[in-house]
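Colleague: Turn this into a structure:
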Amino acid sequence: MRTKIISAVVLGLGISSAAVADTEAMMQAAGAELFNKCTACHTTDTSKNAFGPSLVGVVGREAASLPRFAYSDALKNSGITWTEENLRKWIAGNDQFVPGTRMRHVEITDKAEQDYLLAYLKSLK
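Modeller: Got it, this is the predicted structure:
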């Protein structure tokens, strides 16, 4: 949705759709850089989990739904689907969003950094 809105505004200003694609690519690249912090525990390999589950396809997925990973009871019972809004809450403070989760505390409160990370996570399909 955000990309469509940006596209409409940008095109209305006479900026090409290629510029919009470049913006999205830049956001994904910035998100990939931020994701480097996450790779200590998470993988982008769909065939395996690491200390944390693979994050390929995480956007739109039900929480605690990947096989072969021992999720906390708190996350298994959360009923969460990883929408952009829920991922943003998780990124801003996972231990506040889902008390009792086993994942160590994460706190990225800068909205731009959240946007970058979400753009990258959406690209993992």
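
Colleague: From here on, just use CA atoms for contacts and neighbour counts.
Modeller: OK.

Colleague: show me what contacts Ala50?
Modeller: 41-43 (CA atoms under 8 Å, 6 or more residues apart in numbering).

Colleague: Repeat the analysis, applying 10 Å as the threshold.
Modeller: By CA atoms under 10 Å, 6 or more residues apart in numbering, the contact set of Ala50 is 39-44, 69.

Colleague: One more: Asp45?
Modeller: Neighbours of Asp45 in contact, by CA under 10 Å, 6+ apart: 53-56, 124.

Colleague: Could you dump the contacts of Ala50 into CSV with secondary structure, neighbour count and distance to Lys76 added?
Modeller: As requested, those are arranged in CSV below (DSSP: H, G, I helix; E, B strand; the rest coil; neighbours: other CA atoms under 10 Å; distance: CA to CA, whole Å):
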residue, secondary structure, neighbour count, distance to Lys76
Thr39, helix, 15, 22
Ala40, helix, 11, 22
Cys41, coil, 14, 19
His42, coil, 19, 18
Thr43, coil, 19, 20
Thr44, coil, 17, 21
Phe69, coil, 15, 11
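
Colleague: another one to check against the first:
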Amino acid sequence: MKSIALSAFFVLAAASSGVAGDADAGRAVFRKCAACHATDPVNRVGPSLAGIVGRPVASFPEYGYSSAMIAFGKDRVWDEGLLAEYLAAPRAMVPGTAMAFAGLKRPQDIADIIAFLKGVSAAQ
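Modeller: Model prediction:
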């Protein structure tokens, strides 16, 4: 639990200090996610990430979200800060989530993938 808190601290510190994300580098980082998630409006094992930045949590159509994610998502929107925190430790942030991915440990990877996801529109 201590390492999760430390990871979250570094992610939030990086985000607040203006670490710029690189969308091209984020495309490469996204390969870690692509087995379960798509950037076009199609669900796979996980929900589509098309248009995720600014979208209400657990809201992509026709995806069966876990009850844990539905409860977590109540009145929340995926903004850059929430995504950064979640991507650092998904299972710690949402206990009971179906997402098996342990998280991204490097703040730069998180900033990069968010920059990439910001460019992925819901209409693609």
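
Colleague: rewinding a little: which of the contacts of Ala50 of the first structure does the second structure keep?
Modeller: On the basis of both residues aligned by TM-score structural alignment, their matches' CA atoms under 10 Å, what survives of those in the second structure is 39-43, 69.

Colleague: that older thread, so of the contacts of Asp45 of the first structure, which ones are in strands?
Modeller: Counting by DSSP state E, no part of the contacts of Asp45 of the first structure is found in strands.

Colleague: Nearest to Lys89 of the first structure among those residues?
Modeller: Lys89 of the first structure lies nearest to Leu55 out of these, by CA to CA, at 16.2 Å.

Colleague: With adjacent residues omitted, what lies nearest to the closest one?
Modeller: Thr44 (5.8 Å; CA to CA, 6 or more residues apart in numbering).

Colleague: Mind telling me what the one you found corresponds to in the second structure?
Modeller: Using TM-score structural alignment, the partner of Thr44 of the first structure in the second structure is Thr39.

Colleague: gap between the strand or helix carrying Ala8 of the first structure and the chain center?
Modeller: Per DSSP states H and E: Ala8 of the first structure is located in helix 2-12. On the basis of CA atoms, centre = their mean, to the nearest Å, helix 2-12 of the first structure sits 22 Å off its chain's mean C-alpha point.

Colleague: Check stretch 47-55 of the second structure too.
Modeller: 9 Å.
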